[in-house]
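[1] how does the following fold in three dimensions:
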Amino acid sequence: MPDSRAIADDLIRRFDLKPHPEGGFFAETYRSATRVLRAGEASETENTRAASTAIYYMLCDRAHSAWHRIRSDEVWHFYAGEPLLVHMLDESDAAGGALVTHRLGNPLTHPDTVYQAVVPAGMWFAAECADPASFALVGCTVAPGFEFSEFELAEVDALMARHPRHAELIGRLGAAR
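    This is a model prediction of the structure:
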């Protein structure tokens, strides 16, 4: 049986995964031809976006997905490897922000995991492998579709100031590596 690193390398090659600005590797696999207008925007062609997009996303080599947010809902799907932790900061909690962590994985082999998790639009989130020495291959589906112009990396110091109870986690996952 190949080791985890060899499997990760094979998947990177097989799916032509490229480095992602938030950390890890990705490849866009789908961009809907159907265009939608985001609610509240003028009905001009340049304000439309794909109805949905999908990517493969992999974390390995102790990489993590740095804190960021997007303007659309994002559904994470587990495919292969070991469990992945998706951390979200719920800023609607007036007591410094509630931390919600989803464990993505294969529930048949890891009963404390789920196959899918949703990150609501506008929520700060980051991800890491539950076992830093392992890898996780997941998919991310975004609707309305992902646009890099709507991607925002967190200013770590500002995020820690707003969520002091979670400063250690925010600092640790603050920058892509």
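[2] contacts, neighbours, all on C-alpha from now
    Noted.
[3] how about the helices of this protein, start to end?
    4-14, 156-162, 167-172 (DSSP state H).
[4] can you put these in CSV and add mean neighbour count and distance to S134?
    Below are the helices of the chain laid out as CSV (neighbours: other Cα atoms under 10 Å; distance: least, Cα to Cα, whole Å):
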stretch, mean neighbour count, distance to S134
helix 4-14, 14, 6
helix 156-162, 15, 26
helix 167-172, 16, 18
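[5] between the ones you listed, which one is closest to A63.
    Closest to A63 of those is helix 167-172 (Cα to Cα; 11.1 Å).
[6] and the contacts of stretch 34-54?
    Applying Cα atoms under 8 Å, 6 or more residues apart in numbering, the external contacts of stretch 34-54 come out as 28-33, 139-147.
[7] just the buried subset of the residues you listed, written out for PyMOL, thanks.
    Buried subset of the contacts of stretch 34-54, written as a PyMOL selection, criterion 16 or more other Cα atoms under 10 Å:
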select buried, resi 28+31+139+140+141+142+143+144+145+146
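[8] quick revisit: nearest to E91, of the helices of the chain?
    Per Cα to Cα, nearest to E91 of the helices of the chain: helix 156-162, 8.8 Å.
[9] what's the burial count for C60?
    23 (other Cα atoms under 10 Å).
[10] excluding covalently adjacent residues, which one is nearest to it?
    F135 (4.3 Å; Cα to Cα, 6 or more residues apart in numbering).
[11] the one you found contacts A6, doesn't it?
    No. F135 is beyond contact range of A6, at 10.4 Å (criterion: Cα atoms under 8 Å).
[12] run this one through as well so I can compare:
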Amino acid sequence: MNPSTTKIADLIKSLELEPHIEGGFFRRTYQSDDQNMILTSAGQRHCMTSIFYLLTQDAPIGHFHLNRSDIVHYYHLGDPIQYTLIFPDGTLKTIVMGQDVLAGQCLQLHVPGGIWKASQVMHGAAGFGLISEAVTPGFDFADMEMGDRQKLGQQFPEHWALIERLTRG
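    Next up, the predicted model:
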């Protein structure tokens, strides 16, 4: 194992992360247990939840998915992470989260519910990128839809190359 791989394995262990369905690793770090639940069209949800989310050189992509809830992402450590967003009208937006704010990277990113989102760690010395996400109303897997390559390609044919690269088969 090279030093970078060892450091990533230690980080996963230290933060108690596990594989995420969209790619990368995560752990829920907070849910608003001390507040009343919110009633949504999909059922009761916590007011807010938060996770750590890690992309690595071996799991570099968070595949296209759509969440019903708003999510605020907070950059922490490692290499920059590029986010690709497809809005319902087909508008494409690319944002890079990272520490170099003078070069246009951002430390915080809001993604409204109903937006298709993919992420990928950019190649760098660290071999990983670590963020946190705060989700409101709180995250529930029932509120997340993984991107289907064919369906997304039919809906947004102008973004086929990105969809092909950033979805699972």
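[13] quick check: TM-score for this pair?
    For this chain pair, the superposition-based TM-score is 0.89 by TM-score structural alignment, normalised by the length of the second structure; 164 aligned residues with a Cα RMSD of 2.0 Å.
[14] follow-up on the earlier one: could you dump the helices of the first structure to TSV with distance to V75 of the first structure?
    As requested, the helices of the first structure are exported to TSV (distance: least, Cα to Cα, whole Å):
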stretch	distance to V75 of the first structure
helix 4-14	21
helix 156-162	23
helix 167-172	22
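[15] so which of those helices comes closest to V100 of the first structure?
    Here helix 167-172 is closest among the helices of the first structure (Cα to Cα), at 12.1 Å.
[16] could you pull out the strands in the second structure for me?
    Taking DSSP state E as the criterion, the second structure carries its strands at 18-19, 25-31, 38-40, 43-45, 49-56, 61-67, 70-78, 81-86, 92-97, 108-111, 116-121, 128-136, 144-146.
[17] tell me what the shortest one is packed against?
    Right, the one you point to is strand 18-19 of the second structure. strand 25-31 (3 or more Cα pairs under 8 Å, 6 or more residues apart in numbering; DSSP states H and E).
[18] compared with the first structure, how much does the strand it packs on deviate?
    Compared with the first structure after fitting, strand 25-31 of the second structure has a mean deviation of 0.4 Å; criterion: mean Cα distance after the TM-score superposition for the first structure.
[19] now that strand: how far from the chain's centre is it?
    Relative to its parent chain, strand 25-31 of the second structure has a centroid offset of 12 Å by Cα atoms, centre = their mean, to the nearest Å.
[20] likewise for stretch 117-124 of the second structure?
    Here the centre of stretch 117-124 of the second structure is set off from its chain's centre by 9 Å, with Cα atoms, centre = their mean.
[21] go on, stretch 28-40 of the first structure?
    Counting by Cα atoms, centre = their mean, stretch 28-40 of the first structure comes out at 19 Å from the chain centroid.
[22] again, but for stretch 51-60 of the second structure
    9 Å.
[23] nearest to P111 of the first structure, of the helices of the first structure?
    helix 4-14 (20.8 Å).
[24] just give me the match in the second structure for A54 of the first structure.
    Aligned by TM-score structural alignment, A54 of the first structure pairs with S50 of the second structure.
[25] could you check how far that match is from V101 of the second structure?
    Here S50 of the second structure is placed at a distance of 24 Å from V101 of the second structure (Cα to Cα, to the nearest Å).
[26] and those two? which has more neighbours close in?
    S50 (21 against 11).
[27] any idea how far that one is from L77 of the second structure?
    As for S50 of the second structure, its distance to L77 of the second structure is 17 Å (criterion: Cα to Cα).
[28] show me what T91 of the second structure lines up with in the first structure.
    Counting by TM-score structural alignment, T91 of the second structure lines up with A98 in the first structure.
[29] show me what contacts that match?
    By Cα under 8 Å, 6+ apart, the contact set of A98 of the first structure is 89-91.
[30] now flag whichever of the residues you listed is closest to A154 of the first structure.
    Comparing those against A154 of the first structure with Cα to Cα places L89 closest, at 11.7 Å.
[31] neighbours of that closest one, how many?
    L89 of the first structure, neighbours per other Cα under 10 Å, totals 22.
[32] before I go, just wanted to say thanks for your time.
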